[in-house]
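Asks: this one's sequence-less:
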């Protein structure tokens, strides 16, 4: 029995040695220098390694795309900011150009009136519309020789008159105020006298037009020059919608102001002028 066990052990040892010999032989004869076991392990690992490499490559490309989108977003934001800045600068340039044109217009008008009017240019620094008066404030006052009731104009026409004067500012009552009334004639005939008065809400009305007047829509109403307040010939507005009054003796008409009072930024104040001598107790 012992002999049988001994024989089995010898055969087992021999078989093990033979297997080891074969493994060593196959490993040493591999042209790539890899053993069978090692090649089997590597072949089994290869698909997994390819998968990992593919994932790594995909992540790298995704990261590149993400960085590209971020750069593009930053570029767009920079471009938008630049466009906004350019738009702002363009707006400022247009405003400056418009101001230069307005001031040039005032200067040209003032130069054209030398010898007839003594004019003082002023900027509008405030508006005060309310239930009683419609006024604006200018940045010139008594220090510049301004006094009450001086007419206020632009090259387009009549704006109003001064009703309050301080040292450095003055208040202008606009022609559309209900307290305003100006002696006027209708051009081109100059035979149709009347009174232009403010009716509020930015509107004017001419009253006391003679019933025989040949005035038509589109004619101009200008200052008559028969008062001591306004010089003659200053445009007030355009005649619209002439109507006969109930008494049948006079006509009235709406007057479209020559000056857009809501968009004024600068005005001219007439400090003195030459006026024709008017009959006593006539005109406003």
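Replies: Yep, it's here. Model, not experiment: these values are computed from the prediction.
Asks: can we go C-alpha only for contacts and neighbour counts from here?
Replies: Fine.
Asks: just the helices in the chain please.
Replies: Here the chain has its helices, by DSSP state H, at 2-29, 36-112.
Asks: what about versus this one:
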């Protein structure tokens, strides 16, 4: 009944793998059906049916007469009940366990997102706190008793990284003008305003090769001119050979010419040597200014 005709075999040989699988499954189904048919005709099957009916009648019968038999049936059936109950209970627990894993994953993902948000928020707060601390330190060391100062934020710097100039967010609308001195904390000279617009200003730094400042040493008044070294540093030039100058001397603005207020700190003498023509002395100045780390500067509007 389950056999295939020759024509069907020839036809099936032309089918794809899916056809072969269907044919194979049909054969297995036919074989299992035959086995079940033969099993239902055996004495063992009949005995099992009768035994199951008896067990059901005994366990369901309410009369005490069947109590001894019911006890035997319970003893026989109980291990199987325990087995099937434990399997079903284990399946339920496993289902709950797998469900809880999914919930834990979702909860863990949510907690990770919250953690990242908190870290970002703490980083921002820490950055703001550091900025406020730096600003307080700068303001506390500013020579406000001597100058009328205006705070300004740096909005851009020399893109070549040469330290030649920077731009601030204050301009003529804020009362600024070309030539005004720009300082940082402790009255350290940074440069002066070279170009200006209504809302911004461009500052030429001391390190710019076009920058010149009349200066002197603070301990003995030796005078010279501070010049920029192409964005790399600053020197004190045009110092007379007869004037005393030595390593460690502080250099400040002299106020000569009126371009810069007197007494603004420039730097410390680091090296001293003669000029190329041996007519003057020349000194390398170490400046405390780190332009790349600056965020705010102060413009000297007037002297008090």
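Replies: Okay, I see it. Values in this document were obtained by computation on a predicted structure and should not be read as measured data.
Asks: thinking again about what came up before, which one of the helices of the first structure lies nearest to residue 125 of the first structure?
Replies: For residue 125 of the first structure, the closest of the helices of the first structure is helix 36-112, at 14.9 Å, according to C-alpha to C-alpha.
Asks: Which other helices and strands does that closest one contact?
Replies: Helices and strands touching helix 36-112 of the first structure, by 3 or more C-alpha pairs under 8 Å, 6 or more residues apart in numbering; DSSP states H and E, are helix 2-29, strand 117-129, strand 266-273.
Asks: Residue 235 of the second structure pairs with which position in the first structure?
Replies: Taking TM-score structural alignment for the superposition, residue 235 of the second structure sits opposite residue 205 in the first structure.
Asks: Please report how far residue 102 of the first structure lies from residue 260 of the first structure.
Replies: According to C-alpha to C-alpha, to the nearest Å, residue 102 of the first structure stands 14 Å off from residue 260 of the first structure.
Asks: Neighbour count for the two, which is higher?
Replies: The neighbour count for residue 102 of the first structure versus residue 260, taken as other C-alpha atoms under 10 Å, is higher for residue 102 (17 against 12).
Asks: can you pull the contacts of the more buried one?
Replies: For residue 102 of the first structure, the contacting residues are residue 266, by C-alpha atoms under 8 Å, 6 or more residues apart in numbering.
Asks: do that again at 6 Å, thanks
Replies: Shown in contact with residue 102 of the first structure (C-alpha atoms under 6 Å, 6 or more residues apart in numbering): no residues.
Asks: so how far is residue 25 of the first structure from residue 228 of the first structure?
Replies: 134 Å.
Asks: So between the two, which is more surrounded?
Replies: Of the pair residue 228 of the first structure and residue 25, residue 228 is the one with more neighbours under other C-alpha under 10 Å, namely 16 against 12.
Asks: What's the more buried one aligned with over in the second structure?
Replies: When the second structure is aligned by TM-score structural alignment, residue 228 of the first structure is paired with residue 258.
Asks: any idea how far that match lies from residue 179 of the second structure?
Replies: Applying C-alpha to C-alpha to residue 258 of the second structure and residue 179 of the second structure gives a distance of 10 Å.
Asks: what's the answer for residue 28 of the second structure, then?
Replies: Going from residue 28 of the second structure to residue 179 of the second structure by C-alpha to C-alpha gives 100 Å.
Asks: More neighbours: the two, which one.
Replies: More crowded of residue 28 of the second structure and residue 179, by other C-alpha under 10 Å: residue 179, with 18 against 13.
Asks: Which residues lie in contact with the closest residue in space to the more buried one that isn't next to it in sequence in this structure?
Replies: Nearest non-adjacent residue to residue 179 of the second structure, counting by C-alpha to C-alpha, 6 or more residues apart in numbering: residue 193, 5.0 Å away. Taking C-alpha under 6 Å, 6+ apart, we find residue 193 of the second structure in contact with 178-180, 202-203.
Asks: mind checking what residue 176 of the first structure lines up with in the second structure?
Replies: Counting by TM-score structural alignment, residue 176 of the first structure lines up with residue 207 in the second structure.
Asks: Same question for residue 262 of the first structure.
Replies: By TM-score structural alignment, residue 262 of the first structure lines up with residue 292.
Asks: cool, residue 126 of the first structure as well?
Replies: Under the alignment by TM-score structural alignment, residue 126 of the first structure pairs with residue 156 in the second structure.
Asks: What is the burial count for the nearest residue to that match once chain neighbours are set aside?
Replies: Here the nearest residue to residue 156 of the second structure in space, its sequence neighbours aside, is residue 167; by C-alpha to C-alpha, 6+ apart that works out to 5.2 Å. By other C-alpha under 10 Å, 20 other residues sit near residue 167 of the second structure.
Asks: Just name the most buried of the helices and strands packed on helix 36-112 of the first structure.
Replies: Scoring those by mean neighbour count under mean count of other C-alpha atoms under 10 Å gives strand 266-273 as the most buried, with a mean of 20.
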